[in-house]
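Enquirer: compute the structure for the input listed below.
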Amino acid sequence: MTNICYPNKHDLLSVEQALSEIRHAIKAITEQELVALPQALGRILADCISSPIDIPPQRTAAMDGYAFAAGDLADGRQAELQVIGIAWAGKPFLAQQAQGQCVRIFTGAVVPDFADSVIAQEQIEINGDTVSLPPDWQPYKNIRAAGSDVKQYEELITAPKKLSASDLSLLAAAGVEQISVKRKLRIGFFSTGDELVPLGEPLAIGQIYDSNRYLLAGLLSDPNHKVSDLGIVPDDQLKLEQTLKNAAQQHDVIISTGGASVGDADFVKQTLEKCGQVNFWKLAIKPGKPLAFGKIGDCWFFGLPGNPVAVLVTYEKFVKPALEQLAGAPPTQALRLRVRCDSRLKKSPGRQEYQRGILCQSADGELAVRLAGQQDSHQLKVASQSNCFIVLDAESSGIDAGEIVSVEPFSAVL
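Expert: Now for the predicted structure:
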C-alpha cells in the first residue's frame, strides 16, 4: 500500500515535508525497563525522579577554615578564638563548644550545631592553639545550608531526558540506585546489491566492498539501540521480501541501503509496497533523493540510497530524528551557524543540498568554512575529511567565495 504525500507524482517531497510526515507518523514506545545507575548513561529517562533527601543532607563548610559562633564576638574588631577540635569531611566534630572557642573545619565537613560562621584559613593568624580573626571578618559566611542544592522531594530530573554524566552524578548524590528508562529500540540493518562483497573476500571485476554496513553500525552506536547486522541481501525480490518480513517480526526499525532508486534491479520500493506501506519515496535533497519510508506491520522501515555519502546525509537528517522520536527522547535540532564561505560552491536550483565542508576557527574566534573536496556521493574520503555540512537551500543557484552560508557542525569541537 502506498501513501505518498506529493501534490502530483512528478513532485519531490521537501526536507521539511518529509520530516513532518515522519513526526506525524511515529509514536514513541511506552515500554520501560529498570537499570542500575552505572548502566544509565545515555539512556532515556522514562519517569520523573524526585529526591528522597536534602542535598547536601546537613550544613557543610564551603571552604577550609574555622567554624565559630558569631555571637561570641564583638563585631568590627580583632578577636581570638581557642581551637578545640577538628571537623573532617565524613568525621564531624560532636563535642560542645564554650564561648570564645572554634573548630578547625575542612571543605564539605558538617558544621557543628553551635557554629553559624566559617572564616577561610587564609584570613586568620595561628598562635599555638588559638587563631586571630582580622578586624574586617564577616559573620554568617561560607556555610552551605542543608538542601541548598536540592530540597527533599524536589524534582531532580524531568522525563524524558537523555541522561548525561552530570545527571548520573546528581542521582548518585540523592542516593538513587536504579531508575526506569525507555527500553532499547530493536534495529536491524542490511545492504542490498549483487556487486557488494563482505570484507575478507577477494573482489571480482565489477564488485566493491560493502562499506555502508560499517557506516550504519557506527551511526547507530547508541545506548538506546539494540542493533542487528543482517548482512548483504542480493538483488532478488523474493529474497528481499523474505528478509523484510522476517526482520519486521523481530525489530522496531529496519534500515536498508541500496535498491531504493528506479533501476530494473532496485526492488526496495515495490517490495515494501507488497508487504507493507510506503509513506514517501523521493525527496528534494542532494545527496539522497531516493529514500523510502514506510512500515511493515508494526516495524518502521527506511530504505536509504546506495551511495555511502547519501547514506550519511539521509541518516542524519531523517533516520536519526525518527529514532529519537520513536525512543521517546525529547526533540533535538542540529546546531546551525552562519559563517563565511571561502570556496565557490556550485549548485542547481531544485533540491536542498548538504555539501561536505571543513569548518575552521581562527585564533580570534572567527569562523569560516571551505569545501572539503569533490562532492560526488560515492566519495568517502571527502566525507572522512569533513567536519560539517554546508546547507544550501533548494532555491540556491550557488555561492561565491566570501558569501555567508549555513553550516551544521558534526560536533561542537573544531
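Enquirer: use CA for all of it now, contacts and neighbours both
Expert: Fine.
Enquirer: can you name every helix or strand that the helix or strand encompassing residue 311 contacts?
Expert: Here residue 311 sits within helix 308-314, counting by DSSP states H and E. If contacts are counted by 3 or more CA pairs under 8 Å, 6 or more residues apart in numbering; DSSP states H and E, helix 308-314 sits against helix 212-219, strand 299-304, helix 380-385.
Enquirer: nearest to residue 162, of these?
Expert: Of all the helices and strands packed on helix 308-314, the one in closest proximity to residue 162, counting by CA to CA, is helix 212-219 (17.1 Å).
Enquirer: what lies in contact with the closest one?
Expert: 189, 190, 191, 227, 229, 231, 257, 306, 308, 311, 312, 315 (CA atoms under 8 Å, 6 or more residues apart in numbering).
Enquirer: and the closest residue to residue 19 other than its chain neighbours, which of the three is it?
Expert: Nearest non-adjacent residue to residue 19, counting by CA to CA, 6 or more residues apart in numbering: residue 318, 6.6 Å away. Following DSSP: H, G, I helix; E, B strand; the rest coil, the label given to residue 318 is helix.
Enquirer: this one next, for a side-by-side:
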Amino acid sequence: QAVPRAGQNIRRAGEDIAQGAVVLRAGTRLTPAALGLAASIGLARLPVARRPRVALFSTGDELVMPGTVAPESLPPGAIYNSNRFFLRTLLQRLGCEVTDCGNLPDQREATVEALRSASGRHDVVLTSGGVSVGEEDHVKPAVQQLGRLDLWQIAIKPGKPFACGRVGDAYFIGLPGNPVSSFITFLMLVRPFLLRLQGVPDVAPKSVAASAHFNWPKPEKRREFLRVRHNAAGGLDLFQHQGSGVLTSTVWGDGVVDHPAGQTIAHGDVVRFIAFSELM
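Expert: Okay, the predicted model is just below:
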C-alpha cells in the first residue's frame, strides 16, 4: 500500500470559508444548497424576509370552474378559469402566502368591496382580467376609487392591458385576462416585483444568445415575447400560433424570445432567449 504524503486527505480549516468571508448575502434565496451551507457553519436560525401575503382574484361572469360543468354543457360565451390555477402555483413557487379570493362578479359595487377588504389583510392584491376597456371591466375604476392607478397598459405583446398601483396600503397588480398574456406578464413583471419585496437584489430575467431557426418578417410596434423551444440542432423553433389565448404555446415551448419592437427576425439571426426554467 502507498504511504500517504504529509497533508494528503486532510480538510484544512478555512479551505471552504475563510474567517471574515460573507457566507450568504442578504437577499439570497434559501435553496437546499444555501440551507446546507448555513448549517455547515453551525447556524440553526437565519434572519429572513416575511413571505408576501397575496390576495388572488379572477374576474368575469363568463368564468367557470373546471369540474363543475362538462365541456359540452358550457353556456354560450363561458370559458374555464385557467388563469386561477397557474397564477396560484406561480405565487406559491415564489414563496408567497396566497389567499385565493375566488371570482369577482361583473358588478362595480361588489368589486370595490372585495378589493377594499382584501387590501386590509394583504401586501399585494393581484387580479386577472377586468383591466381593459369593456363595459363590464370594473377593476380599473374600483382601484381608482380606493387608491391610485400608476400604470395602465404597457407596450409588450402579449400583455398590453397591464395595470399597477395601490389599493389602500396594499400594492395592486392587474393582469390581462387572456391566459398567455397573464402568464407572460406575471413572469416578466410580477415575478421580479415579488422577489424584490423579499429582498432579492438581482431580479431581472436572464437571457442568453441563441440562433433563430424561423422567420419573423413583420415588425411589431410593441416588444414581443415569442414562445419557442430548442430543436435537435441547437436552434430555436417557433410555435406557429402566437395568439394570446393559445396556452398550448407555453407548454410546448421551453422559453421565449425577447424580441425588441420594430425589428424582424430571419432564419439564423441571433436572438435573446429566456428559459422558462429561469422564471419558474
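Enquirer: and for the residue nearest to residue 19 of structure 1, the neighbour number?
Expert: Neighbour count of residue 318 of structure 1, defined by other CA atoms under 10 Å: 19.
Enquirer: and what of residue 49 of structure 1?
Expert: 18.
Enquirer: which residues touch it?
Expert: 155, 156, 157, 158, 159 are the contacts of residue 49 of structure 1 under CA under 8 Å, 6+ apart.
Enquirer: got a list of what residue 248 of structure 1 touches?
Expert: When contacts are taken as CA under 8 Å, 6+ apart, residue 248 of structure 1 is in contact with 254, 296, 297, 298, 299.
Enquirer: do you know how far it is from residue 275 of structure 1?
Expert: Taking CA to CA, to the nearest Å as the measure, residue 248 of structure 1 falls 10 Å from residue 275 of structure 1.
Enquirer: now do the shared contacts for the two.
Expert: residue 296.
Enquirer: any chance you could map the helices in the stretch 51-200 of structure 1?
Expert: 165-173 (DSSP state H, counting those that start in this stretch).
Enquirer: can you tell me how far residue 239 of structure 2 sits from residue 227 of structure 2?
Expert: For residue 239 of structure 2, the distance to residue 227 of structure 2 - CA to CA - is 6 Å.
Enquirer: same drill for the two, tell me which one is more crowded.
Expert: Using other CA under 10 Å, the more surrounded residue of residue 239 of structure 2 and residue 227 is residue 227, with 28 against 17.
Enquirer: please name the nearest non-neighbouring residue to the spatially most central residue of structure 2.
Expert: Nearest to the mean C-alpha position of structure 2, counting by CA atoms, centre = their mean, stands residue 187 at 2.6 Å. Closest residue to residue 187 of structure 2 in three dimensions, ignoring its sequence neighbours and counting by CA to CA, 6+ apart: residue 279, at 6.3 Å.
Enquirer: OK, contacts around that neighbour?
Expert: Residue 279 of structure 2 neighbours (CA under 8 Å, 6+ apart): 187, 191, 205.
Enquirer: related to what we said a few turns ago, who touches both of residue 239 and residue 227 of structure 2?
Expert: 249, 253.
Enquirer: number of nearby residues for the aligned partner of residue 88 of structure 2 in structure 1?
Expert: Using TM-score structural alignment, the equivalent of residue 88 of structure 2 in structure 1 is residue 217. Applying other CA under 10 Å, we find 14 residues neighbouring residue 217 of structure 1.
Enquirer: just confirm residue 354 of structure 1 is within a strand.
Expert: Yes: assigned with three-state DSSP, residue 354 of structure 1 falls within a strand.
Enquirer: okay, whatever residue of structure 2 lines up with it and residue 270 of structure 2: tell me how far apart.
Expert: Using TM-score structural alignment, the equivalent of residue 354 of structure 1 in structure 2 is residue 225. With distances taken as CA to CA, residue 225 of structure 2 is found 15 Å from residue 270 of structure 2.
Enquirer: who's more crowded, these two?
Expert: residue 225 (23 against 15).
Enquirer: before we move on, back to that, how far does the helix holding residue 311 of structure 1 sit from the chain's center?
Expert: Relative to its parent chain, helix 308-314 of structure 1 has a centroid offset of 20 Å by CA atoms, centre = their mean, to the nearest Å.
Enquirer: same thing with stretch 186-199 of structure 2?
Expert: Averaging C-alpha positions (CA atoms, centre = their mean) puts stretch 186-199 of structure 2 7 Å from its chain's average.
Enquirer: pull up the aligned stretch in structure 1 for that stretch.
Expert: Against structure 1, stretch 186-199 of structure 2 falls on residues 315-328 (TM-score structural alignment).
Enquirer: ok, so what distance separates the residue nearest to residue 187 of structure 2 from residue 251 of structure 2?
Expert: Residue 279 of structure 2 is 14 Å from residue 251 of structure 2, by CA to CA.
Enquirer: likewise for residue 109 of structure 2?
Expert: Counting by CA to CA, the gap from residue 109 of structure 2 to residue 251 of structure 2 is 37 Å.
Enquirer: quick one: map residue 277 of structure 2 onto structure 1.
Expert: With TM-score structural alignment as the criterion, residue 277 of structure 2 pairs with residue 411.
Enquirer: need the contact list for the closest residue to its match other than its chain neighbours.
Expert: Computed as CA to CA, 6+ apart, the closest residue to residue 411 of structure 1 that is not its neighbour in sequence is residue 387, at 7.5 Å. Residue 387 of structure 1 is in contact with 356, 357, 358, 359, 409, 410, 411, 414, counting by CA under 8 Å, 6+ apart.
Enquirer: distance-wise, check the equivalent of residue 257 of structure 1 over in structure 2 relative to residue 201 of structure 2.
Expert: Residue correspondence to structure 2 (TM-score structural alignment): residue 257 of structure 1 is matched to residue 128. According to CA to CA, residue 128 of structure 2 and residue 201 of structure 2 sit 27 Å apart.
Enquirer: repeat that for residue 116 of structure 2.
Expert: 31 Å.
Enquirer: and for residue 63 of structure 2?
Expert: Applying CA to CA to residue 63 of structure 2 and residue 201 of structure 2 gives a distance of 37 Å.
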